[in-house]
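Asks: Following is a predicted model, sequence given first.
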Amino acid sequence: MLTLALDIGGTKIAAGLVDPAGALVHKTTCPTPKTDDAEHVWIALRQTIADAVEAAEGAISAVGIGCAGPIDSTAGTVSPINIPAWQEFPLRDRVAGVVLGARVVLAGDAVCMAVGEHWRGAGRRVGFMLGMVVSTGVGGGLVLDGVPYHGRTGNAGHVGHVVVEPHGQLCHCGSHGCVETVAAGPWMTRWALDNGWAGPPDADAAVLAEAAAAGDPVAVRAFHRGATALAAMIASVGAVCDLNCVVIGGGVAKSGRTLFDPLNAALADYTGLSFIRDLRVVPAALGGDAGLIGAAALASSAT
């Protein structure tokens, strides 16, 4: 039997079929509609689900949903910051009404990413890890003592909203100075453009990374600034949760050494406590498939 896995974010919606060994045997994606109408987003997701169900030929035993948050794991609702059309949207019940007879499990998308990397990726055999997505936003999920940690409402590990600049930029969440406002791709690019970078007005983090790799001083500063914010947050969460590994994926992480070199250099300045000095920060191994694989793992192991 196969597990249907869904990964829903502000940029794209993905559906996949995962076998019991954790192999992704089918995947389909579509852009997340930019709309104020909740039903338009649902229609896009429902079609993506239908495509996967057809490919499965009836062999689906469970459904795992990873969605951008906040979520309410008890009520089965989602209110993603980057999908404003969905506010307390009854996602779990809607999916259950389409995939009849299958167990449906809802979790945060970054929790699913962390579980996927822990099961099949860079976090295998790691006891205490933080999985992170650094992309249009910054998300995180925790695996503690080898077990996914969801917290009271399903939102544990929401590290993108750890405050690193108390008087910093206003974040989409309503707070100020969240690490997301410094290290997420659109925020880094905007900062670079505001500070004299000669990139195109519609540039994204990939273009900024190319400029930084080529030595553009403003682009380099933007990445160093973002990496330093990530390092401060990682050291803080590492101390609180006694972590031994952080796995980072997402579009910004694809910049490779342009991000990881300054991040590790800054991390050395923040990890003064003896028990986090050996905290490792490594790139994700599963790319954009980690969330699907993790969602499937959570659904297939649920009781």
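Replies: It's in. Residues are numbered from 1 along each chain as shown.
Asks: From now on I want contacts and neighbour counts done on CA atoms only, so please keep to that.
Replies: OK.
Asks: so how far is Pro70 from Val126?
Replies: Val126 is 26 Å from Pro70, where distance means C-alpha to C-alpha, to the nearest Å.
Asks: So which of the two has more stuff around it?
Replies: Shown here are Val126 and Pro70; by other C-alpha atoms under 10 Å, Pro70 has more neighbours (23 against 18).
Asks: Next up, a structure to set beside the first:
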Amino acid sequence: MGSAEFDPTAGAPAVAVDIGGTKVEAALVDPRGHVLSGTRRRAATGGATSSDGLDAAVLEVVTDVLTGNVARAAAATSGLAGIGVACAGPVDDATGLVTPINLPAWRDHPLRAVISAAPAVVDSGAAVVLRRDGVAIAMAEHWSGAGVGVDDMIAMVISTGIGGGIVLGGRVVPGNAGHIGQIEVSEHIGEPSLGSRTTLESVASGPHTVAWARSQGWSGSTGEELAIAVSDGDPIAQRAVDRLVDVVAQGICSACALLDVDLVAVGGGFARVTDDLVDRIAHRVSQHPLPYVASTRVVPAALGDTAPLVGAAAFVHRPDLLPR
């Protein structure tokens, strides 16, 4: 969904927070899933940042959103519904501890407690709900994106890493289930990822795809340059994307064989490295010998870079999508 102006008749907005390997972002999201105009705030994170530095970045953007003009107007009229936090995993839903693969400064870090204790959060009286970012993306696409009306689906993101979440029976699977980037794809050898050289993420994420192309003699250095090279017909860049299509399809087929879902929504910045990437992955999946795998619809995710924020807000606005 897009952005919207604050409408006090729509109900109390939630503060949505998305924490990843390169940035933390926060915004107000109303009960319709609209990110409210002028409320998005962002700060850098990064794998080398200290634990205290990461905490400071998160609390900076959360405080900025809570003390902004729109939040003050909401508090004076409809109030705030709560604070939903989506963080890279693993995440322990019960304890509020996080150990993100892409943020090594946090290990068993009490993120929920840190946010809950921030003065602006205490003053707001809003409760904090913390879950993994893949769970948020799956909830967002099911609520208002490509998975509307689909009870059994997977949402996945191809970006700096590869992550995802699962919806079964109309409810999201909680915890760390759906972390599709960490499944094994043993036919491929890539760069190390969490001690393994054979995970989907270590082979097919954006940085690892670029690294593979460079290892084959390509002279570029970024995903954007790779996309241009593919468009220009560079054979190494094209082989890199062929490899990406093959391994992502392999991972999707494995997940669908296990879960028998109806839909896989694929998003993330690197999913746009070519205009037809998702269509090519879908075609590869459709060739699987198991009919229930081959019939799975593989489609582009619909919400773009707002999905983690919309999903984090869904932790507050759509508890009916969470497990009973």
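Replies: On my side now, so go ahead. Computed from a predicted model, the values in this text were never measured in an experiment.
Asks: Translate Val218 of structure 1 into the numbering of structure 2.
Replies: Counting by TM-score structural alignment, Val218 of structure 1 lines up with Ile236 in structure 2.
Asks: and that match, what element?
Replies: If you go by DSSP states H and E, Ile236 of structure 2 is part of helix 235-259.
Asks: nearest residue to Ala294 of structure 2 other than its sequence neighbours?
Replies: Using C-alpha to C-alpha, 6 or more residues apart in numbering and skipping the chain neighbours, the partner closest in space to Ala294 of structure 2 is Ser286 (4.1 Å).
Asks: wouldn't that neighbour be in contact with Ser295 here?
Replies: Yes - if you go by C-alpha atoms under 8 Å, Ser286 of structure 2 and Ser295 touch, sitting 6.2 Å apart.
Asks: intersection of neighbour lists for these two?
Replies: Shared contacts of Ser286 of structure 2 and Ser295 (C-alpha atoms under 8 Å, 6 or more residues apart in numbering): none.
Asks: which residues of structure 1 fall in helices?
Replies: 38-56, 91-98, 109-120, 180-183, 185-194, 205-213, 217-241, 257-270, 290-301 (DSSP state H).
Asks: For Leu24 of structure 1, which of these is the nearest?
Replies: Of all these, helix 290-301 sits nearest to Leu24 of structure 1, with 7.0 Å by C-alpha to C-alpha.
Asks: State the span of structure 2 onto which the closest one is aligned.
Replies: Matched against structure 2 by TM-score structural alignment, helix 290-301 of structure 1 falls on residues 307-318.
Asks: who touches the matching stretch?
Replies: 14-18, 25-27, 29-31, 33-35, 81-86, 129-131, 133-141, 322.
Asks: at 6 Å what do you get?
Replies: Residues from elsewhere that reach stretch 307-318 of structure 2 (C-alpha atoms under 6 Å, 6 or more residues apart in numbering): 14, 16, 18, 31, 33, 82, 84-86, 136-137, 139-140.
Asks: From those residues, pick the one nearest Ala249 of structure 2.
Replies: Checking the contacts of stretch 307-318 of structure 2 against Ala249 of structure 2 with C-alpha to C-alpha, the nearest one is Ile137 at 19.4 Å.
Asks: ok, the counterpart of Ser215 of structure 2 in structure 1 to Gly294 of structure 1 distance?
Replies: Counting by TM-score structural alignment, Ser215 of structure 2 lines up with Asp194 in structure 1. Noted for Asp194 of structure 1: a distance of 38 Å to Gly294 of structure 1, by C-alpha to C-alpha.
Asks: Those two: which is more packed in?
Replies: With neighbours defined as other C-alpha under 10 Å, Asp194 of structure 1 and Gly294 compare such that Gly294 has more, 32 against 11.
Asks: Look at Gly149 of structure 2 and say how many residues are nearby.
Replies: For Gly149 of structure 2, the neighbour count with other C-alpha under 10 Å is 11.
Asks: Once you drop chain neighbours, what's closest to it?
Replies: Spatial nearest neighbour of Gly149 of structure 2, excluding adjacent residues (C-alpha to C-alpha, 6+ apart): His142 at 7.3 Å.
Asks: which residues does the aligned partner of Lys12 of structure 1 in structure 2 contact?
Replies: For Lys12 of structure 1, the equivalent position in structure 2 is taken to be Lys23, counting by TM-score structural alignment. Residues near Lys23 of structure 2 by C-alpha under 6 Å, 6+ apart: Ala43, Ala44, Thr45.
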